[in-house]
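>>> Pasted the sequence and its predicted model underneath.
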Amino acid sequence: MTELELSVQVAAPPATIFKAMTDWERQGEWVFGTRVRVVAGDGESVGSEIDAVTFGVSDRMRITRWDPPHAVEVEHLGKVVRGTGVFAVKGSRFVWTERLDVPFFYPLVKPLFVLMLRRSLQRFARFAEEYR
């Protein structure tokens, strides 16, 4: 199991940050190479499922905690990506935490993965600050 936590300062109220981070269908606007859709439930409650396809790899997730405007926790259900993820709002910061059972090749892709997440968080800050 590996843990990764990244955050970014956002010039927006916590409720706006939360709404922006949980607008699943628009997540592709700030996460590189990703398309997301709600596949079960309403996407705004425990038990709902979303599928994020990043560079062709599906990452199906089930919402296990829904606590607006503070946090959403998901369980990764995929064959490649397994573990938990948390999207949290702490004041004016968006914090993305992943606790993953990683595949054997993770050490090879980790630098690119972390870079992609850092850039995505920078894009998220702009996305949330302009979110409507």
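Nice, I can see it.
>>> going forward, measure contacts between C-alpha atoms and count neighbours the same way
Fine.
>>> Surely residue 124 is in contact with residue 30?
Yes - counting by C-alpha atoms under 8 Å, residue 30 is a contact partner of residue 124 at 5.3 Å.
>>> joint contacts of these two?
When C-alpha atoms under 8 Å, 6 or more residues apart in numbering defines a contact, no residue borders residue 124 and residue 30 alike.
>>> between these two, which one's more packed in?
residue 124 (24 against 20; other C-alpha atoms under 10 Å).
>>> The more buried one: which element?
Using DSSP states H and E, residue 124 sits within helix 106-129.
>>> let's bring in a second one:
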Amino acid sequence: MSRVAVHAAVDVEATAERVWEVLVDWSRHGEWVPFTHAEGGAAEGASVKAWTGVGTVGFLDTMVISDWEPPTRVAVRHTGRLVRGEGRFDLLDLPGGRCRVTWSELVDLPLGPAGRAGWVAVGPFTRLMLRTALRRLAKLFE
């Protein structure tokens, strides 16, 4: 099985503590993650479910929180049929009451060579989605 890494970062006009409150309020993910609705817990070992798609066309991303360090890091292990791997958000306070949010994903590609070939098409979309989501998150604090 192959793994690929993808990440994006944004500086936000708010402290890590303030951003954390929005970031881990899974029910608010639809405000900033395109085409996504989520729900879940707030502690290591808790489950998170996210539906990404439009109407009935999409996929369910099931996760387990593997690291919970308020207000600086939340990490998940993707456990779904389609999405497997690890993801995390890191928050770093910056001068002036700002913070940097980094979203990192380490995705397990299925199907050997076919999965790697599929990443050529899906990878750019994944990168775009992460960047777009983080820009939308930052706008919530402007």
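It's in. Everything numeric in this text was worked out from a predicted model, so none of it was measured.
>>> which residues does residue 125 of the first structure contact?
Residues near residue 125 of the first structure by C-alpha under 8 Å, 6+ apart: 8-11.
>>> which of the residues you listed count as buried?
Among the contacts of residue 125 of the first structure, those scoring as buried are 8-10 (criterion: 16 or more other C-alpha atoms under 10 Å).
>>> So which residues of the first structure form strands?
2-9, 34-40, 49-54, 57-67, 71-77, 82-90, 93-101 (DSSP state E).
>>> residues contacting the corresponding residue of the first structure for residue 64 of the second structure?
In the first structure, the residue matched to residue 64 of the second structure (TM-score structural alignment) is residue 62. Applying C-alpha under 8 Å, 6+ apart, we find residue 62 of the first structure in contact with 46-50, 74-77.
>>> now, among those, which is nearest to residue 92 of the first structure?
Minimum separation from residue 92 of the first structure among the contacts of residue 62 of the first structure (C-alpha to C-alpha) is found for residue 74, which lies at 21.4 Å.
>>> Quick check: the aligned residue for the closest one in the second structure?
Counting by TM-score structural alignment, the partner of residue 74 of the first structure is residue 76.
>>> Could you do residue 97 of the first structure as well?
So, by TM-score structural alignment, residue 97 of the first structure is matched to residue 104.
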